[in-house]
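>>> Give me coordinates for this.
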Amino acid sequence: MNAGSTVDTLLAQLIDAGRTAVRSGLVIASGGNLSVRLPGERIAVTARGTWLDRLDNASLSILDLDGNVVGGNPDPSSEWKLHQRTYHVRPDAESVIHLHPQTTVLLDALGEEIRLMTLDHAHWVRSIGRVPYNPNGSDELADTTAEQSRIHNCVIQAHHGCSCIGGDVAMALRRAMSLEQAAVATYQALLLGDRRTSFPSDAFATLNHA
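Reported below is the predicted structural model:
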């Protein structure tokens, strides 16, 4: 937990992230769910069906790390397990941003690898995990995503969306935005007939850790 972060501050960051995600074109309406780790071994997760650009404190459910609702909205997102299990395997994660970015999902569905093209892509995303399609809200989706999150900060769920984690809400959102930007760049490269260009592999060693 960031030093000095209060519950109100963390919830405000999550609400702002929802507005930013929609404003940036990453999602529309309720196309995803967001969470942040709270003091006292708890997490705040967006409630079921909430529009991400219309969040307020009443749109957030408070869960303990066993998945029990302990405050806030009594009806958490159907994807609460995805968040809860990711926090279990990544104790360094302070936020999980799960969104449905269209270019990322489209390229993955077409079997196209999303290439990290720029320094920003390489620095923030680093590597991309992937899991096969599983129904939303299922144990299978939550468990496979969490397993990939042990290795990757960004994980694509086939025909569904992606989850990105960070040491705070801003970092998790930055990674989601960078992943979609890399997908758009890959799509544009494919339109130009390029199937090879990506960030130089030998340059990864020179990147500072984010």
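>>> make it CA atoms for all contacts and neighbour counts henceforth
Will do.
>>> And the helices in the protein?
7-23, 80-89, 102-109, 119-124, 139-149, 169-191 (DSSP state H).
>>> And those helices: which comes nearest Ile43?
Comparing these against Ile43 with C-alpha to C-alpha, the closest turns out to be helix 80-89 (7.8 Å).
>>> Which one of the helices of the chain lies nearest to Ala205?
Of these, nearest to Ala205 by C-alpha to C-alpha is helix 119-124, at 10.6 Å.
>>> Give the buried residues for the closest one.
For helix 119-124, a neighbour-count test (16 or more other C-alpha atoms under 10 Å) marks Asp120, His121, Ala122, His123, Trp124 as buried.
>>> Equivalent analysis for stretch 64-79, please.
In stretch 64-79, counting by 16+ other C-alpha under 10 Å, buried: Asp64, Leu65, Gly67, Val69, Gly72, Asn73, Pro74, Asp75, Pro76, Ser77, Glu79.
>>> now the end-to-end length of it.
End-to-end distance of stretch 64-79: 15 Å, with C-alpha to C-alpha, to the nearest Å as the criterion.
>>> Asp120 touches Glu180, doesn't it?
No. Under the criterion of C-alpha atoms under 8 Å, Asp120 makes no contact with Glu180, lying 11.9 Å away.
>>> Among the buried residues of helix 119-124, which one lies nearest to Asn153?
Using C-alpha to C-alpha, the buried residues of helix 119-124 come closest to Asn153 at Trp124, 8.9 Å.
>>> what separates the closest one from Leu63, distance-wise?
Counting by C-alpha to C-alpha, the gap from Trp124 to Leu63 is 28 Å.
>>> same deal with Leu26?
26 Å.
>>> These two - which one has more neighbours?
Leu63 (24 against 21; other C-alpha atoms under 10 Å).
>>> Which residue is the nearest non-sequential neighbour of the more buried one?
The shortest distance from Leu63 to any non-neighbouring residue, by C-alpha to C-alpha, 6 or more residues apart in numbering, is to Val69 (4.4 Å).
>>> What residues does that neighbour make contact with?
Ser61, Ile62, Leu63, Pro76 (C-alpha atoms under 8 Å, 6 or more residues apart in numbering).
>>> wait, the third one sits on Gly71?
Just to be clear, that refers to Leu63. Yes. Using C-alpha under 8 Å, Leu63 is in contact with Gly71, at 7.0 Å.
>>> re earlier: save the buried residues of helix 119-124 as JSON lines, and put in distance to Glu113 too.
Formatted as JSON lines, the buried residues of helix 119-124 follow (distance: C-alpha to C-alpha, whole Å):
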{"residue": "Asp120", "distance to Glu113": "18"}
{"residue": "His121", "distance to Glu113": "14"}
{"residue": "Ala122", "distance to Glu113": "14"}
{"residue": "His123", "distance to Glu113": "18"}
{"residue": "Trp124", "distance to Glu113": "17"}
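>>> Next, the structure of the following sequence, for comparison with the previous one:
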Amino acid sequence: MCVATTIDDLYDQLADVGRSAVRSGLALASGGNLSARLPGSDRFVVTAAGTWLDRLTPDDFSTVAADDGRVLGGAERPSSEWKLHWRTYQRRPDVHAVVHLHPQHAVLVDALGEEIRLVTLDHAVYVRAIGHVPYHPNGSDELADLSAEQAEQHDVMVLAHHGCSALGADVGMAFRRAANLEEAAVATYRLLTLGDRTLRFPAEHLARLRHV
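This next block holds a predicted model:
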């Protein structure tokens, strides 16, 4: 998925990711929300409240000012999690897309108090490190602020008993990170059922990848 250069391309990419997320089991019905900065603009679009991610059209997005969070156009009511996206963009000017989904294995492993282990090369390349945000109600200032704080050090965060937030320079990369987080969680869960508590990607190679 290439970097979108027009708003129509951006809507198409977000709709494609929404369909992929539902098809992959990373979101159910209207669970989760997606956003992306508008090309060459100080605004971003975010899915509107109650939208189903596998049925997105251009009418299902609100346009929000990146500086002060005002709704400037599109759907009148943005997602209840719009502040999470907004404050992440404020902290990370290099991030152009935020994908908030509800990956079940990632949430489960985290709720068990277990570390989600990076096992494969893809996990190491795309996830690298996982931030953790304690539970706060959805749409709350606390959740938005703590997620943005974790985003200063991580591109992927698990939101306790809730979901994940994955960031990228483009929509495709943000979704790829969310998908690899869930795959790593599935691998961790399987390892735990086999009684293994140590296997993970070699630490020395992971350290090198983090500096690439």
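>>> could you dump the helices of structure 1 to CSV with distance to Leu38 of structure 1?
Shown next, in CSV, are these (distance: least, C-alpha to C-alpha, whole Å):
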stretch, distance to Leu38 of structure 1
helix 7-23, 6
helix 80-89, 11
helix 102-109, 29
helix 119-124, 24
helix 139-149, 19
helix 169-191, 12
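>>> which one in structure 2 is aligned with Leu52 of structure 1?
In structure 2, the residue matched to Leu52 of structure 1 (TM-score structural alignment) is Leu53.
>>> burial count for its match?
28.
>>> Same check on Ala178 of structure 2?
There are 32 residues near Ala178 of structure 2, going by other C-alpha under 10 Å.
>>> can you check Tyr187 of structure 1 too?
22.
>>> How about Gly40 of structure 1?
Here the count is done by other C-alpha under 10 Å, and Gly40 of structure 1 has 8 residues near it.
>>> now do Phe201 of structure 2
15.
>>> go on, the one 10 residues further on?
His211 of structure 2 has 6 neighbouring residues, counting by other C-alpha under 10 Å.
>>> Please apply the same query to Glu113 of structure 1.
15.
>>> how far away is it from Asp139 of structure 1?
In terms of C-alpha to C-alpha, Glu113 of structure 1 sits 26 Å off from Asp139 of structure 1.
>>> Aligned counterpart of Glu182 of structure 2 in structure 1, please.
Per TM-score structural alignment, Glu182 of structure 2 is aligned with Glu180.
>>> Look up how far Ser95 of structure 1 lies from its match.
18 Å.
>>> more neighbours, these two?
Counting neighbours by other C-alpha under 10 Å for Glu180 of structure 1 and for Ser95 shows that Ser95 has the greater number, 30 against 22.
>>> Taking the centroid of structure 2, which residue is nearest it?
Ala166 (2.5 Å; C-alpha atoms, centre = their mean).
>>> Pretty sure that residue sits against Asp155.
Yes. With contact defined as C-alpha under 8 Å, Ala166 of structure 2 reaches Asp155; the gap is 5.8 Å.
>>> Give the intersection of the neighbour lists for the two.
Arg177.
>>> before we move on, back to that, got a list of what the match of Leu52 of structure 1 touches?
By C-alpha under 8 Å, 6+ apart, the neighbours of Leu53 of structure 2 are Ala15, Gly18, Arg19, Ala21, Val22, Ala27, Ala29, Ser30, Gly31, Gly32, Asn33.
>>> overlap between the residues you listed and structure 1?
Retained in structure 1 (both residues aligned by TM-score structural alignment, their matches' C-alpha atoms under 8 Å) from the contacts of Leu53 of structure 2: Ala15, Gly18, Arg19, Ala21, Val22, Ala29, Ser30, Gly31, Gly32, Asn33.
>>> what's near enough to touch the closest residue to the third one other than its chain neighbours?
Distances taken as C-alpha to C-alpha, 6+ apart put Asp54 closest to Arg19 of structure 2, at 4.0 Å, once the chain neighbours are dropped. For Asp54 of structure 2, the residues meeting the contact criterion (C-alpha under 8 Å, 6+ apart) are Ala15, Asp16, Gly18, Arg19, Ser20, Ala21, Val22, Ala29.
>>> And for Thr50 of structure 1?
Counted by C-alpha under 8 Å, 6+ apart, Thr50 of structure 1 has contacts Ala29, Ser30, Ser59.
>>> tally of neighbours for the first one?
By other C-alpha under 10 Å, the residues close to Ala29 of structure 1 number 13.
>>> Buried ones among the kept ones among the contacts of Leu53 of structure 2?
Judged by 16+ other C-alpha under 10 Å, buried ones among those: Ala15, Gly18, Arg19, Ala21, Val22, Ser30, Gly31, Gly32, Asn33.
>>> Need the counterpart of Asp141 of structure 2 in structure 1.
Matched by TM-score structural alignment, Asp141 of structure 2 corresponds to Asp139 in structure 1.
>>> Relative to Tyr11 of structure 2, how far out is the residue nearest to Arg19 of structure 2?
Using C-alpha to C-alpha, we find Asp54 of structure 2 at a distance of 13 Å from Tyr11 of structure 2.
>>> just to revisit the earlier point, what about the buried residues of stretch 64-79 of structure 1, which are in strands?
Asp64, Val69, Gly72 (DSSP state E).
>>> ok, the last one - contacts?
When contacts are counted by C-alpha under 8 Å, 6+ apart, Gly72 of structure 1 touches Asn57, Ala58, Ser59, Leu60, Ser61, Ile62.
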